[in-house]
Every structure is written in structure tokens, then in C-alpha cells.
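S.K.: Would you be able to build a 3D model of this:
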Amino acid sequence: MPAATSSSSHGNVVVIDLPTRSRPSRPDVASRGCPQFDVISTPTEDQANIRQDRADADIATGPKVCRAMRRERQDELTQKADAKATNQNKGHSMKLGVIGAGLIGGAVARLASAAGHEVVIANSRGPETLAALAQEIGARAVSAHEAATAEDMVVLSIPFLAVASLSPDLFAATPAGAVIVDTGNYYPQARDGVIAEIEDGMLDSEWVAGRIGRPVVKAFSMLKARSLATRGRKPGTPERIAIAISGDDAQARARVATLIDQTGFDPLDGGAMSESWRQQPGTIGYCHDYDALTLRAALAATNRSRIAWYREEADAFAIEQIKLLGSIEAVSAA
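M.R.: I've put the predicted structure just below:
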């Protein structure tokens, strides 16, 4: 049974009383859903505080894996139908480029196409390697440079180590009015290598923006790939999953919010890019299928002074999961 909660309203402020949940100190590795919630070794005082932050903010009962697996195919079909219906109501089709055809980029491309948008998709190996996927989802396979010229929005969905090696002129021809969305997450030990600027305090998406020479909106970065692919629902559905958005341009955030809504999720405006640390790996809301109210509480409960510890915990668990499952791709798909 879900833990009981209570809430009260004071003007425009909603106050949520979040229960404290006890957690096993060492749950079975295979049962843990994401690489950021459980400490691998004996917790230090700081790590114990992180765990308490999560316990205070977590009012969900955890992933219902068996039911999700049984319903996964039906969920995917339902999500496609809901996305199409939502987009018809919005009455606007975007030209959208996706750079990166992995689990997140591929899911965004699939959902955007199902919602009626004109989608092009690219990867690092060339459009011929994406022909089958593009045909399946109703998109067009192109080069990364062509995808970067999409008129309305470009979704950059590649690992951080790949961002570092992008062509310097990749976004030179991107229209001035196009929104660039960053879906990436930084895992220094498990995948990406240490990036000194981030270790020194720069936020993940600030670093991406600096590398590509364009401002970005951070979105689609907190949700598990399977949930993104299968758990979208039409607006107004109870417990509809929320996706947080942050970026300095309010109009750009609004356009990304429209896409999120059209693809089956509730957009949650997280504010300026300076607040995007709340969406980084290991934070309280990361990899949880929270509705908007719960996700907002989780973002608020996240402690900026513990960013390094959140990252270290997420990274350590990712490494353990790679050992168990064999690859970072398998971990992402779990």
C-alpha cells in the first residue's frame, strides 16, 4: 500500500507532509531500479543524509516490475494513440531533429513522430545504419549536420564523452529560433571520463551548452528509458508521469513543455538553467516515475551542497549494474 500523505494549501503554496520510509541497507542488486538510490559501501554521514533526503521525499512504493512487464506492449500502443490525439488537439506540427538514436533519443523520435511531428534522426555511424528504425517510426534518417538544421527543435541525446568530440561546427547552421534540448547525464567513472569543469562546479547542461556554443533546455534526462517509451498517457490521466524542464529562455521551455505533453507526460517547469542541478543523476527525483506534484516535492527536497555525493552514488551503482548486466546500454534499458 502507498504510504499515507497529507497536504495543505496556503495561498499559492502547496505544503506536502512526506512520510519517512525505512530502506534496507543492502537490497539485492537485481531488484534496484536505477543507479542512484542505494549506497554501495558503508554509508558515510553525508551519504546517510542523502538517503534521508530521499526517504523524506519518496512517497511512491517503487516500481511494479511484474505488472509493468505484462502491460508493456499495451502501454506502448496506448501511448501512441494518446500522443496522436493530444497533438491533434494542439493543432501544430514541428520540424524536429534528433541527434542520437539510443534508448532516450530513439524514444523521443518515436513519440514525436507518433504525435504528428516531422522528425529526422541521426547517429554517429551514418544515416544508412538508421534506415530500418526511421522507416519503423515514420522518421527520416539523415546526417548529424542535417538533423542540427531542424527548423523548430533539435534534441541532443548522446553520452557526455560523445559531446566532447562533436564537430565544432555542428550547430553552426541551426536556425536561431530552434530550441536545443539536452537529454544527457554525466557519469564520470561508469562511462564518460572525468570532466574537470563539471567536477569544479559547472552544471551538466551548462557544460553541454558551452561545448556546442548554443543555449540548451534540459529535459527527458530524469526518466527511465522504459518509462519514456511505454508509460505516456493522455492529459488528465491520474498519476500521469511528469518530466522536469529547465533553461534560461521561458519561451523555449514552453515549447519543450508542449512536446512533452504531446508525447504523453506532464511537463514540470523547473525554472532557469541554474536550477538544473536538481535534475542531475542521483538526485531525489532521478529515475522515479513521479507525477507532477510528487516530482515538484522531490526537486524541492534536493540539496545543492550534496551534488557531488549524489553523482558519486549514482556512478557507483551504475558501475555495479554494469558488472551485473554486462554493459551501460543494458543498465539503461533495465
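S.K.: For the rest of this, base every contact and every neighbour count on C-alpha atoms.
M.R.: Fine.
S.K.: ok so residue 124 is a helix residue?
M.R.: No: applying DSSP: H, G, I helix; E, B strand; the rest coil, one finds residue 124 to be coil, outside a helix.
S.K.: Look at it and say how many residues are nearby.
M.R.: By other CA atoms under 10 Å, 14 other residues sit near residue 124.
S.K.: That one against residue 144, yeah?
M.R.: Yes: using CA atoms under 8 Å, residue 124 makes contact with residue 144 at a distance of 7.3 Å.
S.K.: Let me see the contact set for residue 14.
M.R.: 7, 8 (CA atoms under 8 Å, 6 or more residues apart in numbering).
S.K.: Follow the chain on from the helix or strand harbouring it and name the next helix or strand.
M.R.: Using DSSP states H and E, residue 14 sits within strand 13-17. Sequence-wise, the next helix or strand downstream of strand 13-17 (DSSP H and E) is helix 45-57.
S.K.: other SSEs contacting that next one?
M.R.: Under the contact definition 3 or more CA pairs under 8 Å, 6 or more residues apart in numbering; DSSP states H and E, helix 45-57 sits against helix 292-301, helix 307-325.
S.K.: Just the buried residues of it, please?
M.R.: 47, 50, 51, 52, 53, 54, 55, 56, 57 (16 or more other CA atoms under 10 Å).
S.K.: mind putting these in a markdown table, distance to residue 261 included?
M.R.: As requested, the buried residues of helix 45-57 are exported to a markdown table (distance: CA to CA, whole Å):
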| residue | distance to residue 261 |
| --- | --- |
| 47 | 35 |
| 50 | 31 |
| 51 | 31 |
| 52 | 32 |
| 53 | 29 |
| 54 | 27 |
| 55 | 29 |
| 56 | 28 |
| 57 | 25 |
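S.K.: Another sequence for comparison is provided below:
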Amino acid sequence: MTERPVIGIFGAGKVGTALARLLVDAGYRVLMSGSPRQTALDLLVGVVAPGAEVVAPEVLAAEARIVIVAVPFGKAGSVPWPAFDGRIVVDAMNYWPPVDGNIAEVDDDPRTTSEQNAARNPRARVVKSLNHLGYHEMEDDSLPAGDPLRRALAVVGDDDEARAEVAALIDAIGFDPVDGGALAHGLALEPGHPAFGRELSAAELAALLTPVAHLAA
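M.R.: Below you'll find the predicted structure:
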């Protein structure tokens, strides 16, 4: 069996800890970093995500091959993007104006939010995924490979190898990965767009991503 890559998760909230539990159960080594203002992070992670390791952000960036960013969108700027050179970075965030407020520079930018985040470090290999699934559904909907009721999750990004590695991770935690192509196609996965929050099979999700691919071409 091929050794699984080390996974880093920035954000120890409900999304980050749910993903950590799934990944630890699937046999991954999981490193986590949270807000520097969050007290007793070691205790929290030990209780809600046993098996995950709390480390400093610089250690996570250095040791993890795949980094999942699962902080509130408004705090994306606090993530150490310059440290992610060469790393596969999964943008699992969502821009929620009711929560984040309307951010003018985001609203006025024609790019998807993941393209905007990718511009924070062009040397990072940014992939959009895991954002169109609620944290409460992550463990409830995880099913073994081959189960006809298995839910699909999309992977979009401009790096083919990065998409393939994240697809393998998604399969390992109990979902059918769907390759959605370029990072710009992540528009379909954002709040208010076709795939967000919907329980879809791989075929259904692929069909929803196809028109977005045509528009972005």
C-alpha cells in the first residue's frame, strides 16, 4: 500500500475537526493549527479529533503535503499563504456575505473566490473542494467505495496532479470524487450556485459542472 501523504488543516472549527476525524480514521497523519487566540487548542483537538496533532503553523506548512484551509472566509488573509510554495492547498472556504459582510474587493472581482485565494501565492497548487458539503454531513454521508448511495464531491484546480491527489483523499474519506477541471469551474461549488449543498451522485455532479466548464472556456 502506498504511504498516505501528511495532511495539514488550518482551522480547528466544526469543518476542520470533522475532516480531521475522517482523515485519521482513513489512516492519514493529520496536523492541525488554529487561531492563535484560541486557548487550549491541544485539549480541544484531543477531545473532538483524537489522533490529530496540534502544531505551529510553520510546522504544518513545512510537513504537510496537502494543506486544507478551513477557516472562516473573512480570516483567509491570516493564513500563511507565502509558506505554501509547492504545496497542494485545498480551499474549503465559502464566502458568506450574511456572516462575512459584503467585501467590496471580493464582490467586484470577476474571478471565483478560489482564484482570488490562489493569487495570494501563485506557487501554491490550489484546489477547490470540500466546501460544498456541510460539516454535519461529512461523517453522516461517508460511505464505503462502491456503495450505490455514495455522495460525490467535486475537485477543481489548474494542476492535474494536485486534483488527482485530492481526489484520492476524497475517495479515502468516503465520497466519490468528480474531476471538475480548471479552478474557474469552482463557481458551481460556491454558495448560491448549482452544486452547493446538494446530495448528488458522481454522474449528477459531473453534469452540473459541464455547463460551467463551457462558460469558463
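S.K.: For the residue nearest the centre of the second structure, give me its contacts.
M.R.: Central residue of the second structure (CA atoms, centre = their mean): residue 92, 3.2 Å from the mean position. With contacts defined as CA under 8 Å, 6+ apart, residue 92 of the second structure is in contact with 68, 69, 70, 128, 129, 130, 131.
S.K.: Is residue 114 of the second structure in a helix, a strand, or coil?
M.R.: helix.
S.K.: ok, it - how many residues close by?
M.R.: The number of residues packed near residue 114 of the second structure is 26, by other CA under 10 Å.
S.K.: check contacts around the aligned partner of it in the first structure.
M.R.: When the first structure is aligned by TM-score structural alignment, the residue opposite residue 114 of the second structure is residue 205. The neighbours of residue 205 of the first structure, taking CA under 8 Å, 6+ apart as the test, are 182, 184, 216, 217, 218, 273, 276.
S.K.: got a winner among the residues you listed for most neighbours?
M.R.: residue 218 (32 neighbours).
S.K.: Confirm for me that that residue is in contact with residue 276.
M.R.: Yes: counting by CA under 8 Å, residue 218 of the first structure does reach residue 276; the two are 7.1 Å apart.
S.K.: any common contacting residues for the two?
M.R.: The contact sets of residue 218 of the first structure and residue 276 overlap at 205, 246, 247 (CA under 8 Å, 6+ apart).
S.K.: Let me know how buried the aligned residue in the second structure for the second one is, in neighbour terms.
M.R.: For residue 246 of the first structure, the equivalent position in the second structure is taken to be residue 156, counting by TM-score structural alignment. Number of residues near residue 156 of the second structure (other CA under 10 Å) recorded here: 29.
S.K.: who does the host helix or strand of residue 156 of the second structure touch, helix- and strand-wise?
M.R.: Element membership of residue 156 of the second structure [criterion: DSSP H and E] is strand 152-157. Helices and strands touching strand 152-157 of the second structure, by 3+ CA pairs under 8 Å, 6+ apart, are strand 125-128, helix 160-172, strand 176-179, helix 202-216.
S.K.: Point out the most buried one among the ones you listed.
M.R.: Neighbour counts (mean count of other CA atoms under 10 Å) averaged over each of those peak at strand 125-128, with a mean of 28.
S.K.: measure the aligned partner of residue 184 of the first structure in the second structure to residue 165 of the second structure for me?
M.R.: Aligning on TM-score structural alignment places residue 184 of the first structure opposite residue 93 in the second structure. The gap separating residue 93 of the second structure from residue 165 of the second structure is 19 Å, by CA to CA, to the nearest Å.
S.K.: repeat for residue 52 of the second structure
M.R.: Distance check for residue 52 of the second structure against residue 165 of the second structure: by CA to CA, it reads 20 Å.
S.K.: so where do the helices sit in the second structure?
M.R.: Secondary structure of the second structure (DSSP state H): helices at 14-25, 41-48, 57-63, 97-100, 104-107, 113-118, 135-140, 160-172, 202-216.
S.K.: The first one corresponds to what range in the first structure?
M.R.: The alignment of helix 14-25 of the second structure onto the first structure (TM-score structural alignment) spans residues 103-114.
S.K.: one step back: include distance to residue 178 of the second structure when you put the helices of the second structure into a markdown table, please.
M.R.: A markdown table is the format used below for the helices of the second structure (distance: least, CA to CA, whole Å):
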| stretch | distance to residue 178 of the second structure |
| --- | --- |
| helix 14-25 | 18 |
| helix 41-48 | 29 |
| helix 57-63 | 27 |
| helix 97-100 | 28 |
| helix 104-107 | 27 |
| helix 113-118 | 17 |
| helix 135-140 | 16 |
| helix 160-172 | 7 |
| helix 202-216 | 6 |
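S.K.: Which among those is found nearest to residue 74 of the second structure?
M.R.: Closest to residue 74 of the second structure of those, according to CA to CA: helix 97-100, at 5.7 Å.
S.K.: Who are the packing partners of the closest one?
M.R.: So helix 97-100 of the second structure, by 3+ CA pairs under 8 Å, 6+ apart, packs with no helix or strand.
S.K.: and it, how far from the chain's centre?
M.R.: 19 Å (CA atoms, centre = their mean, to the nearest Å).
S.K.: after superposition, how close is it to the first structure?
M.R.: Once fitted to the first structure, helix 97-100 of the second structure is off its aligned match by 2.8 Å on average (mean CA distance after the TM-score superposition for the first structure).
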